[in-house]
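In: sequence unknown, structure follows:
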């Protein structure tokens, strides 16, 4: 017969071993009676609730577990699932507890019924999943909010619009969506660096957030890059005009970043429910189409129109085709003669031309903005410059042309590597810097970005000349104009074409010529399409002429023939 002492010792050993395991686990384990009161629990449970096992199981002082999980805890959930467990159904759920004497934590809890002679009991095993919840919350936040600005992102906007459409009612079925894009922001990033660019984006986010009324459900989101959305639920399209103009004014106020004063403009597209669509998924697309229309037309603000949808699809296809053409070197370099009205010396302007296989010739006014918007302008400029230097080096050396003009985007001036790139070309082909003129738009030349002005100064020190292109179509500060290292001023063809019929155009052109000469600059008139216009401009003292009457843009092979065929003309025997 077995020794009873041995059996008792062995039973005690296993009981103590089981208790040690019971108390050492990181999970909370406890047993509840059918009244949800504690019968036993482990050390982790004590730690979570702030009570000892003795306090929790003291006879006549026990309370249901639901009274120990905090005021914010929904006891009804536990009651319902506990009843299911008593009926023999294995139950598992997640909940957050707020014990008065413990810490808030998320738990995953499993309840199972235990059938013993002493009555119905439920054993519970609970695991702390707070870190998992935090991780999931972080993922959820990152998927719906922008890390840089802490604003909602595109995914949030799309989900909001879908929810708005599902829950809208007669009183609040209207909504206005604005898409705002910062103009020439790539220039800021490339000249100031992305860190300062991020600071500007954060400041824009703050300015826009002040416009939105949180109490009305209005909010601002960052969609991507320098593109923001402003959502106005319960707002009619007719009410948004003044707000849209105000937003542009707010964004245009100068930014003071590290003692730098930087001014930016913005472009806004507007679309509304139900004015333009009843489909929330289309609304974002329509607002972006309106924004791209405003940007291409340079009109600041554009309200969606049904025709813009087709235009947006066409634009996307054109962008794809352009990148393919650039990759395969299908963008051609053309040259247009510029003739000195006094001594007939010849300059040529370098131009980019794209002959689309299906659409024919695509205007530079269409594909250059696409290149600037996507950042492909640097590749395009490099390819055009390489072709121009290669094609014209012999003409420059033989003095058949005395100057080569190249159009430069504002984005190139913001590129710190641009001066070195030009220097490499000049050294490779042994071309004197003074024989190269860089044509810039008024807005590029007047840029407030210090790095742009630094690039202009570096290029000027290298000996390159500058010309303001399309003068009169942009905005120029005369005080800045006189400080710029300019050699030429090109009067836009819009003032030249009707100069014989329009007294205003004549007066503006004459004033521009006198001003330029007063500042020591030569004047080039674009758009000369008749001998009468040539003669009129020559009488007014214009220095150079350019236009179809002289010659259309042409590839270098035709330029060589043109120079040979017009040798006498260039010497002054054919142009009166």
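Out: Noted; the coordinates are in hand. What you see is a predicted model; the values in this text were computed from it and never measured.

In: all contacts plus neighbour counts: C-alpha atoms, from now on.
Out: Noted.

In: just checking the distance from stretch 53-64 to the centre of its chain.
Out: Distance of stretch 53-64 from its chain centroid, counting by Cα atoms, centre = their mean, to the nearest Å, is 62 Å.

In: quickly find the element holding the closest residue to residue 559 other than its chain neighbours.
Out: Leaving aside its chain neighbours, residue 559 sits nearest to residue 335 (7.1 Å; criterion: Cα to Cα, 6 or more residues apart in numbering). Here residue 335 sits within strand 331-340, counting by DSSP states H and E.

In: after that strand, which helix or strand is next?
Out: Following strand 331-340 in sequence, per DSSP H and E, is strand 346-356.

In: who are the packing partners of that next one?
Out: strand 331-340, strand 360-362, helix 364-374, helix 377-397, strand 403-407 (3 or more Cα pairs under 8 Å, 6 or more residues apart in numbering; DSSP states H and E).

In: buried ones in the fourth one?
Out: For helix 377-397, the neighbour count (16 or more other Cα atoms under 10 Å) marks 377-378, 380-385, 387-389, 392-393, 396 as buried.

In: who's in contact with it?
Out: Contact with helix 377-397 is made by 326, 332-333, 350-352, 368, 371, 401-404, 406, 408-409, 411-412, 425-426, 429, 431, 435, 556, as judged by Cα atoms under 8 Å, 6 or more residues apart in numbering.

In: and here is the other one:
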């Protein structure tokens, strides 16, 4: 009996001890799980509050008001949330914010780099976590009280030693449920975070293109009894790239954050403003049709304060807007956004503040893209040819030279002028092949003309891309050597604006060409911003007066004065002077009186193809000569 009692006592004792041990282990395990879960949830809620409070703070909303609103929406269960700036509390909210003494919070906890920790405040144990407000000098401090009672946990497991198996099963089930619940909550939280990351912009907190598109389609799919006419705008910040390159990306992000906040406040509709890409923001204005569209855009622009103060600088921001209307322009979100983006590009090209999508202009853009893709193949197939416009010496009234002009003989569209495809050649990078083709045709024709007794000069235009090509002089030298043409009869024309884009590079390339004996001309003189000091340093042999001055010089005294001044300047610099756009005898006579050397225009001859030009030279009574004013 005594042995049985001892055994029973031992069993009971072991059971009790094992229960206590298991209870303590369970307590600490559960306590740790609960604490980690509580800290994780608090941290995620605080991160959402930080995201939500960024835009209101950036747009001037009072700290307390912004904090209370964001906490009420995203973290109502967090006991205390503090807004910290520079190590001090500027706002507070939460169920326990007024019950605890904020002054008793340790100073180390308020420091910017304090880590997540457990602190005691007013006999309470609080988990503390910190989150920075994106793009601003604020941070959030969240305090969540840990309410787990050690005595209750011990009592729960200490007084059930007689039901060991039941308790073990209960504990196992309870732990399993806790873990499953924790995992489920974690997955849900992760899904919410991922959903926000996928559908919202990380900088501004605004919806991104995907959510904006979803919102537009939702409005389109509203039942028929709703008036769902609306307008989609793409708003671009002009000069944004220059601002970020000059002042830094931090300033650019602050500017974007500020303008996003102002636009969001101006519209004041949920999901009606989104960041699409870069500096482009999407805006949705409901109850807007083709008749009220312009008024709505104008009202939107007038309601925005576009003067922004950042880092001690005041920036006057210019916005450009492209707009598309539903259902006038398109009936789906993707097309509306694409058309609004096209309209924005057109507005920037035309220097307009805003433009609505235009079918005809879009067709023009598609046509340009088509030509740009065909251009390299057209050069290879020989569809681009040189035509030549004669130039006449005013001293002898005889043809003295030719200007080579390119034309595209398109198999479907006929003759395409250079203004339609030269910019495409520069954008696509085939301008080098095009220039080399023109030089090759012109120099071979120059050699043939001289062999037939026509002692003429030929001018060929080169672009800014050619001036940046250090291999251009080598190509010209090899071409002159191969054809046997004389370098002094070849003239390369560079527009004034192109030459001034990179004066040092231009000087290096032009001097190398000049040493070959090639003559150099400044085209469209008077339309750019040349410095006379640079002009005197460059190896220029000829100056061409832009046709805009020549055309109106008979009726505009100011244009006549400009022409006269350019002629005197050219002669002072020992340069030959050419007037473009001569179309009547009176203009020709006035140019001769002012001392102009050479005239070019339709009065003398339009541009001619090679065969036509050769017949014209043979059939005309002109004896050709080359009048050259050499620089000393």
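Out: Structure received. All values reported here derive from a predicted model rather than from experimental measurement.

In: where does the TM-score land?
Out: Here the TM-score for the pair of chains, by TM-score structural alignment, normalised by the length of the first structure, is 0.60; 439 aligned residues with a Cα RMSD of 5.3 Å.

In: just to revisit the earlier point, of all the helices and strands packed on strand 346-356 of the first structure, which lies closest to residue 142 of the first structure?
Out: helix 364-374 (25.6 Å; Cα to Cα).

In: which stretches in the stretch 101-250 of the first structure count as helices?
Out: Secondary structure of the stretch 101-250 of the first structure (DSSP state H, counting those that start in this stretch): helices at 130-144, 154-167, 185-192, 194-211, 240-252.

In: residue 53 of the first structure: which of those is closest?
Out: Closest to residue 53 of the first structure of the helices of the stretch 101-250 of the first structure is helix 130-144 (Cα to Cα; 23.6 Å).

In: let me know the angle separating the helix or strand harbouring residue 187 of the second structure from helix 209-220.
Out: Element membership for residue 187 of the second structure, per DSSP H and E: helix 164-199. With axes from the mean of the first three to the mean of the last three Cα atoms, to 10 degrees defining the directions, helix 164-199 of the second structure sits at 80 degrees from helix 209-220.

In: which residues touch stretch 348-363 of the second structure?
Out: Outside stretch 348-363 of the second structure, the residues that touch it by Cα under 8 Å, 6+ apart are 297, 319-324, 329, 339-340, 342-344, 346-347.

In: buried subset of those as a ChimeraX selection?
Out: Applying 16+ other Cα under 10 Å to the contacts of stretch 348-363 of the second structure, the buried members can be selected in ChimeraX as follows:
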select :297,319,320,321,322,323,324,329,339,340,342,343,344,346,347
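
In: report the two of the contacts of stretch 348-363 of the second structure separated the most.
Out: Among those, 319 and 329 lie farthest apart (Cα to Cα), at 22.6 Å.

In: how far does the helix ranked longest in the second structure sit from the chain's center?
Out: For the second structure, the longest helix by residue count, based on DSSP state H, is helix 2-58. On the basis of Cα atoms, centre = their mean, helix 2-58 of the second structure sits 52 Å off its chain's mean C-alpha point.

In: name the next helix or strand downstream of that helix, please.
Out: Criterion used, DSSP H and E; the element after helix 2-58 of the second structure is helix 63-74.

In: so where in the first structure does the next helix or strand after that following helix end up aligned?
Out: Later in the chain than helix 63-74 of the second structure, the nearest helix or strand by DSSP H and E is strand 80-85. Using TM-score structural alignment, strand 80-85 of the second structure corresponds to no residues of the first structure.

In: what helices or strands is strand 80-85 of the second structure leaning on?
Out: helix 63-74, strand 88-93, strand 138-145.

In: tilt between it and helix 63-74?
Out: Strand 80-85 of the second structure runs at 140 degrees relative to helix 63-74, counting by the same axes, to 10 degrees.

In: rewinding a little: please identify the most buried of the helices and strands packed on strand 80-85 of the second structure.
Out: Ranked by mean neighbour count, these are led by strand 138-145 with a mean of 23 (mean count of other Cα atoms under 10 Å).

In: what range in the first structure does that strand sit on?
Out: On the first structure, no counterpart of strand 138-145 of the second structure exists by TM-score structural alignment.
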